[in-house]
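S.K.: sequence first, predicted coordinates after that:
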Amino acid sequence: MVDILVLGATGFTGRLITRYLYAHKDRGSKFTFAVAARSKSKLDDLVSELSLDNSVPVILVDVTKPEQVDAAVNDVKVVINTVGPYMRWGTPVVAACVKRGLHYVDLAGEPFWIRDIITEYDYAATRTHSIIIPASGLDSVPTDISAYLANKTLKAVVGPDTAIENSTSAWAIRGGFSGGTLGTAIASMEEVPKAKLKASMKDHYLSPVEGLPSPRPRLVYTLPVVSPTVRGTFFPMVGVNRAVLQRTWGLHELEARRQSTHADTNAVSQPDAQAERKRLTYGQQFKYDEFIVMPNVAIGVVVAIAFAIGFASLTYIAPLRWLVKRLVTQPGQGPSDEQMKDGWFKVTNITSSVPTAATPRTYVKSIMYGQGDPGYLATAVMISEAALALVFDTNKLPALARRGGVLTPMSALGDVLIERLKETGRFRFTSDIVDARGRTETTR
């Protein structure tokens, strides 16, 4: 029995996760892990490259063969799955974990696939108390955390009944990309029916309840109440990030509605359930948007137009996809260690409350800063710490996690993940009430 299985450990991100877990201060004394992949030669290279000792079991597994997946996960507690595209190879792994009541995290940026596993496995996971958390890296932990922190600050300062009206995040990023990311995007264009892709872009696609429409996409974005003005343009990750965040919102909203009609059947006592519901719900008027920061408006417009042309070209011109797949970075490759060390990201979120007769509109400014290439070094830490939270901290998790199901980073892990990320020294978080000019308020 080992605590964590890293599936796809020989891939670019899988190697980074393996390296992080192997160097972790608690490895051996508090947790164990194993690595798995399809190629024996690549596993041998991984063991040699990272100087892994015999305490790390090495497992051969082909994810296209369910019997091998079943055998691989049989003696573990948590699976970290990095084998994408998940629409091709993720479902058998989720199925095996749900069947055994194991916990699972991945890096899926594929909302159409996440919708499929919600439909097929969410209920079954609640029966086996299996916690399934897709999108546990750059897609979509920072977005999920930003709204969660803002809501927590508003509730603590203004009052437990405070509701959110608008929440907007500005992303500043320095980092590279790997061939696996590009391969997943192209595979989606080629293999997912166009109607399904279009449906996956709709609001509340992953949410169990419908909410208010999101703001329309535009060329130029501005972050509210921040001085000096922060501007940017359309962020390609907004689709999956917002879908995951809206699922967090929807899961909490659904729970609140169930409790308000006295339909709650949890083991949690009713007073505790009501307190947690108030603490976690964002409110029925919640709307979210995000953009990527640009040096100026002109550059932002050029970037947005270039992205739109590139995306449309790859979608509709098959020979171009063929060329890109052969000339651009191949899966398994990515930025150098030096490039990744110089990477970082900063998400600045401004969230406003719904004004009432008793309380005026209130603004909160929340910042998440991560050191290391966002999509790779930082992502490796985020998903690893999510997995470790499922190993060590299940008794501290929110009620939704204790029930099980296909969840999200914040609905499943909440404050536990934030604290674990803080402890790594690679992430910083702030969340403060600000005035209409963006100045921090010291009193309230």
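M.R.: Cool, got the structure.

S.K.: from here on, just use CA atoms for contacts and neighbour counts.
M.R.: OK.

S.K.: doesn't L197 fall inside a strand?
M.R.: No - secondary structure of L197 (DSSP: H, G, I helix; E, B strand; the rest coil): helix, not part of a strand.

S.K.: let's bring in a second model and compare:
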Amino acid sequence: MLFGATGFTGRLVAARLAQRLGTNSGLRWALAGRDGRRLIEVRDAIDPGGALPALEVDAHDPEALAALVRRTRTVITTVGPYQLHGSDLVAACAEAGTDYLDLCGEPEWMRRMIDAHDETAKRTGARILFSCGFDSLPFELGVLRLQNEAIRRFGAPFPRVKGRVMRLQGGLSGGTLASLNATMARAADNPEALAHLRDPFALVPGFKGPEQPRGNRVEYDADLDAWVAPFMMAAINTRNVHRSNALLGHLYGTDFVYDEMQIGGPGDAGQARAANLAALAASPNESLKPGEGPSAEEQAAGYFDVRFIGLGAEQQRLTVAVTGDRDPGYGATSRMIVETALCLLDSGHGLAGGCWTPGAALGATVERALSANAGMTCRTLGA
């Protein structure tokens, strides 16, 4: 079940599901959302024969949502901001034992959902997977591959890993901007929410690890001989990576330090570029409205290249590269969540219920699926 099929990202996910599954595959699927007329428009665009079910359900109707999720094994939801429109659906899935996947980049809301529904999901067997897109799959999987390779080669994980965005081309949508604005508005009015946003271990209740880099200013990175700038998505990605570590039994260690920055480059030119990247990250396009976003041509022209550099206590060093051949937030993200859902259906039968990160839940299985079907590669480069 794809919930929220009429939004900007929802339409992309619907189109990708149609490409991967069609309407005559052995796997039955459906569209759902609050606006029946717009659902029919989406359905007609991807299924002119009209065989695909399109179900009108409001995100704020708990009884209707409960009935909806009892009809399906898995729900993909693109209805954001999740903190405004997503809580009832998580509750319904957790109670019904129905698997749930989203594209959430709202860590404070995720923490509230973990606190409220993790135990219920463990009891019912519901697998709740947050952040199944560019937030934060490439980052989870890059760190996981790097640390597994460190353990294989050196006998221990790296205590320090740097995530560095080398190149990225892509745009924001109005929905993403609305999620960011909703997060900041809640933090302004709620001291507990603000504390969660500032805590790098906010998604690991009861655990406090070592001090983490703040990553909030342009600085020189001596390990890379380059100037680096703040990365807009670091606030969610770093917290998901720390949650993955905890869900994997602290595979990376309890002393693990991780940050994410954008590469400006060496010398004066690199410093100037880093300053420009920082300014762009601090001033997103406020004119975008929900339903608006990059064109199909812009999505196809997008890409990303992220490096994960592991630094060992005895001068060991290793790098993993994660790259993608589409706009990260939309062209790539729509494929990522579809492949994650299919992996959960096909390969997740032994996975216990609870609130998961997709990397910790599916690991190398979803990495292979993304390589085969989503244009993402994950490679170990060496030092």
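M.R.: It's in. What you see is a predicted model; the values in this text were computed from it and never measured.

S.K.: list the TM-score for the superposed pair.
M.R.: The TM-score (TM-score structural alignment, normalised by the length of structure 2) is 0.92; 375 aligned residues with a Cα RMSD of 2.1 Å.

S.K.: report the secondary structure state of the counterpart of G163 of structure 2 in structure 1.
M.R.: Counting by TM-score structural alignment, G163 of structure 2 corresponds to S169 in structure 1. Here S169 of structure 1 is strand, with the state taken from three-state DSSP.

S.K.: distance check, S169 of structure 1 against T424 of structure 1.
M.R.: In this structure, S169 of structure 1 and T424 of structure 1 are 23 Å apart, going by Cα to Cα, to the nearest Å.

S.K.: and the longest helix belonging to structure 1, which residues are buried?
M.R.: Counting by DSSP state H, the longest helix found in structure 1 is helix 238-260. Under the neighbour-count criterion of 16 or more other Cα atoms under 10 Å, helix 238-260 of structure 1 has 238-256, 259 buried.

S.K.: ranges for the helices of the stretch 1-150 of structure 2?
M.R.: 8-21, 36-46, 62-69, 82-85, 87-96, 107-124, 137-154 (DSSP state H, counting those that start in this stretch).

S.K.: save these as CSV, and put in distance to G363 of structure 2 too.
M.R.: What follows is those, written out as CSV (distance: least, Cα to Cα, whole Å):
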stretch, distance to G363 of structure 2
helix 8-21, 21
helix 36-46, 31
helix 62-69, 26
helix 82-85, 25
helix 87-96, 22
helix 107-124, 20
helix 137-154, 7
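
S.K.: S167 of structure 1: how many residues sit nearby?
M.R.: Residues near S167 of structure 1, counting by other Cα atoms under 10 Å, number 24.

S.K.: repeat that for A360 of structure 2.
M.R.: 21.

S.K.: Three-state assignment for V209 of structure 1, please.
M.R.: coil.

S.K.: which one of the helices of the stretch 1-150 of structure 2 has the most crowded surroundings?
M.R.: helix 87-96 (a mean of 23; mean count of other Cα atoms under 10 Å).

S.K.: relative to helix 62-69, how tilted is that one?
M.R.: 50 degrees (axes from the mean of the first three to the mean of the last three Cα atoms, to 10 degrees).

S.K.: which of S169 and T424 of structure 1 has more residues huddled nearby?
M.R.: S169 (27 against 13).

S.K.: could you check how far the more buried one is from R100 of structure 1?
M.R.: 38 Å.

S.K.: next: G84 of structure 1.
M.R.: Counting by Cα to Cα, the gap from G84 of structure 1 to R100 of structure 1 is 22 Å.

S.K.: which residue in structure 1 lines up with V322 of structure 2?
M.R.: Match for V322 of structure 2 (TM-score structural alignment): M368.

S.K.: can I assume its match sits in a strand?
M.R.: Yes - M368 of structure 1: assigned to a strand according to three-state DSSP.

S.K.: can I assume it is in contact with T430?
M.R.: Yes - counting by Cα atoms under 8 Å, T430 is a contact partner of M368 of structure 1 at 6.9 Å.

S.K.: the more surrounded of these two?
M.R.: M368 (20 against 14).

S.K.: once you drop chain neighbours, what's closest to that one?
M.R.: F429 (4.7 Å; Cα to Cα, 6 or more residues apart in numbering).

S.K.: pretty sure the one you found is in a helix, no?
M.R.: No - applying three-state DSSP, one finds F429 of structure 1 to be strand, outside a helix.

S.K.: ok, it - contacts?
M.R.: S366, I367, M368, Y369, K422 (Cα atoms under 8 Å, 6 or more residues apart in numbering).

S.K.: how near is the last one to L149 of structure 1?
M.R.: Between K422 of structure 1 and L149 of structure 1 the distance, using Cα to Cα, works out to 13 Å.

S.K.: cool, the second one as well?
M.R.: Applying Cα to Cα, one obtains 9 Å for the distance of I367 of structure 1 from L149 of structure 1.

S.K.: the longest helix of structure 1 vs helix 141-157, what angle?
M.R.: Going by the same axes, to 10 degrees, helix 238-260 of structure 1 makes 40 degrees with helix 141-157.

S.K.: list the helices and strands helix 238-260 of structure 1 packs on?
M.R.: The contact analysis (3 or more Cα pairs under 8 Å, 6 or more residues apart in numbering; DSSP states H and E) places helix 238-260 of structure 1 against helix 141-157, helix 270-280, strand 287-293, helix 409-423.

S.K.: how many other residues sit next to the spatially closest residue to L223 of structure 1 that is not a sequence neighbour?
M.R.: Once flanking residues are discounted, L223 of structure 1 sits nearest to V230: 5.5 Å by Cα to Cα, 6+ apart. Using other Cα under 10 Å, the number of residues around V230 of structure 1 comes to 18.
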